[in-house]
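Engineer: kindly generate the corresponding structure for this input.
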Amino acid sequence: PRPPYNAKPGEKFISIDLTNHTVAAWEGDKVVWGPVEAVHGSLPSPTYPGIFHVQTKLVNAHMKNDEAWDGPYDTWSPWTMYYHGGYAVHGTYTRWNWVQTNYGGSHGCVNLKPAKAKELFDWARVGTPVVIHRAGVI
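Structural biologist: Model (predicted):
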């Protein structure tokens, strides 16, 4: 596949494909992990396209919002990598449906099954680019 980002040879980056609802890890122009299924944000809390960078990595992150559009939530998410404010790639134990819909996605984060989130967490470093795109285009 054609990389969605113009990486230097060997440069690591995370690709989040909003069209195919997948996450992959790349090194330069080669996929080295994935793609794996993911659930990203949906209306009215979308995941926004762009180029970001892993800012913080937390083995277990406390996520709480008393004013979410679908009601309050208070949960712990494993293998969390924040890339823009409160937006993160993380594992989730509470999701039972892995089919992306227009409603019922995440609150803007990118959800992975915990085992897959740990693999990506172990591979990435703070500073790793996170490229969020649709159908291969940023």
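Engineer: alpha carbons only for contacts and neighbour counts from here, please
Structural biologist: Fine.
Engineer: max-length strand in this protein?
Structural biologist: Using DSSP state E, we find that the single longest strand of the chain is strand 73-84.
Engineer: wait, residue 81 sits on residue 121?
Structural biologist: Yes. Counting by CA atoms under 8 Å, residue 121 is a contact partner of residue 81 at 7.1 Å.
Engineer: the two: who's more crowded?
Structural biologist: Using other CA atoms under 10 Å as the criterion, residue 81 and residue 121 rank with residue 81 on top: 30 against 21.
Engineer: is residue 119 located within a helix, as I assumed?
Structural biologist: Yes. Per DSSP: H, G, I helix; E, B strand; the rest coil, residue 119 lies within a helix segment.
Engineer: residues near it, how many?
Structural biologist: 12.
Engineer: for residue 57, see how far away it is.
Structural biologist: Per CA to CA, to the nearest Å, residue 119 is found 13 Å from residue 57.
Engineer: could you do residue 6 as well?
Structural biologist: Residue 6 sits 24 Å away from residue 57 when distances are taken as CA to CA.
Engineer: which residue, other than its chain neighbours, is closest to residue 99?
Structural biologist: Using CA to CA, 6 or more residues apart in numbering and skipping residues adjacent in sequence, the residue nearest residue 99 is residue 39, 7.0 Å away.
Engineer: ok, the one you found - contacts?
Structural biologist: Counting by CA atoms under 8 Å, 6 or more residues apart in numbering, residue 39 makes contact with 21-22, 98-100, 105-106, 110-112.
Engineer: if we can go back for a sec, which strands and helices lie in contact with the longest strand of the chain?
Structural biologist: If contacts are counted by 3 or more CA pairs under 8 Å, 6 or more residues apart in numbering; DSSP states H and E, strand 73-84 sits against strand 50-53, strand 56-65, strand 87-91, helix 114-123.
Engineer: one more, so I can put them side by side:
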Amino acid sequence: MRVRGRRPGAGAGAVLLVGAVCAGLPAAPVQAAPPGGPDGGRRAAEREKPCTAGTGPYQRQVEAFLKRLPDGRQSTEDCVAIRRFQRAHQLERQDGYAGLETYRQVQIEQTGGKPNADGACPERSYKVVCVDQKRQLLWVQTGSRTDFGPVPMRTGRYGQETRPGMHRVVRRVRDDRSQIYDNAPMPYAQYFDRGQAIHGRHDSLYDGGGSAGCVNLKLKDARELWERLRLGDHVYVWGRKPGT
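Structural biologist: Reported below is the predicted structural model:
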């Protein structure tokens, strides 16, 4: 393999031509990394695109978590800090707005990997799916060990609340559809109380007041939970969803 180096005096942004490794492939230009490494590139991108999102409904809580002045008013510096947090966690919205999705991620981070620190979800020798309606978080634990999550979820809206108590998974359907609500898709459905199930949602968890009683998860989280659970596994639901 032959490499043509930079011309003397070429800057950090110069293009290097690297010979093909596989026979028959032409050489391709490779752009040198931006000055200052990844952080330098990130800061440059942020300078190129001003952060202009307004004050969000969870502004004060997010500011406090990010160790910004928790005054509940968006500033350019607040916006940039929130946007950086959103990007780091690959959230749907990455514009610096302190909305529900961002606040939910803050709540996950605040657990410090110990979502059951208050002991609200029963610790048993067997697997328990913990459905915390107050924080809208779900995780799986065996005893005091967290096996999965916490991950964000969405439970039932006012008048269609998810029923509390200790339940068991009684039916599993990988590609189910609702027989009540317009044939709506219910991927990775795991039923625990009559028609109420934990299942994935193709759309956002944050685009409405709540579900019709099921426990909605992001599709990737529902898929992983499907792989972890079996018929007869326990599901414990407690607390009240905000707004119900």
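Engineer: let me see the TM-score of these two.
Structural biologist: The TM-score (TM-score structural alignment, normalised by the length of the first structure) is 0.82; 124 aligned residues with a CA RMSD of 1.7 Å.
Engineer: ok, back up a step: so what corresponds to the residue nearest to residue 99 of the first structure in the second structure?
Structural biologist: Per TM-score structural alignment, the equivalent position to residue 39 of the first structure in the second structure is residue 154.
Engineer: for that match, give its distance to residue 4 of the second structure.
Structural biologist: Distance of residue 154 of the second structure to residue 4 of the second structure, computed by CA to CA: 56 Å.
Engineer: stretch 38-57 of the second structure aligns to what range in the first structure?
Structural biologist: Aligned by TM-score structural alignment, stretch 38-57 of the second structure corresponds to no residues of the first structure.
Engineer: could you list the residues in contact with the longest strand of the first structure?
Structural biologist: 52-66, 88-93, 114, 117-118, 121, 130.
Engineer: shared neighbours, residue 81 and residue 121 of the first structure?
Structural biologist: Joint contacts of residue 81 of the first structure and residue 121 (CA under 8 Å, 6+ apart) are residue 57.
Engineer: which one of the helices and strands packed on strand 73-84 of the first structure is the most hemmed in?
Structural biologist: Per residue and on average, the most neighbours among those fall to strand 87-91, with a mean of 25 (mean count of other CA atoms under 10 Å).
Engineer: can you give me the helices in the second structure?
Structural biologist: 37-48, 59-65, 76-88, 100-110, 219-228 (DSSP state H).
Engineer: adding distance to residue 185 of the second structure, write the ones you listed out as JSON lines.
Structural biologist: Below are the helices of the second structure laid out as JSON lines (distance: least, CA to CA, whole Å):
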{"stretch": "helix 37-48", "distance to residue 185 of the second structure": "38"}
{"stretch": "helix 59-65", "distance to residue 185 of the second structure": "33"}
{"stretch": "helix 76-88", "distance to residue 185 of the second structure": "28"}
{"stretch": "helix 100-110", "distance to residue 185 of the second structure": "22"}
{"stretch": "helix 219-228", "distance to residue 185 of the second structure": "11"}
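Engineer: nearest to residue 127 of the second structure, out of those helices?
Structural biologist: helix 219-228 (9.6 Å; CA to CA).
Engineer: that closest one maps to which residues in the first structure?
Structural biologist: Using TM-score structural alignment, helix 219-228 of the second structure pairs with 114-123 in the first structure.
Engineer: and that stretch, how far from the chain's centre?
Structural biologist: How far stretch 114-123 of the first structure lies from its chain's middle: 11 Å, per CA atoms, centre = their mean, to the nearest Å.
Engineer: show me the contact partners of it.
Structural biologist: Stretch 114-123 of the first structure is contacted by residues 25, 36, 57, 78-81, 89-93 when judged by CA under 8 Å, 6+ apart.
Engineer: out of the helices of the second structure, the one nearest residue 239 of the second structure is which?
Structural biologist: Across the helices of the second structure, the minimum distance to residue 239 of the second structure, taken as CA to CA, is reached by helix 100-110, at 15.7 Å.
Engineer: tell me the helices and strands packed up against that closest one.
Structural biologist: The contact analysis (3+ CA pairs under 8 Å, 6+ apart) places helix 100-110 of the second structure against helix 59-65, strand 145-154.
Engineer: need these in CSV (columns: distance to residue 44 of the second structure).
Structural biologist: Converted to CSV, those look like this (distance: least, CA to CA, whole Å):
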stretch, distance to residue 44 of the second structure
helix 59-65, 23
strand 145-154, 32
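Engineer: re earlier: would you turn the helices and strands packed on strand 73-84 of the first structure into CSV with distance to residue 29 of the first structure?
Structural biologist: Formatted as CSV, those follow (distance: least, CA to CA, whole Å):
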stretch, distance to residue 29 of the first structure
strand 50-53, 16
strand 56-65, 25
strand 87-91, 22
helix 114-123, 16
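Engineer: for residue 32 of the first structure, find the nearest of these.
Structural biologist: helix 114-123 (10.0 Å).
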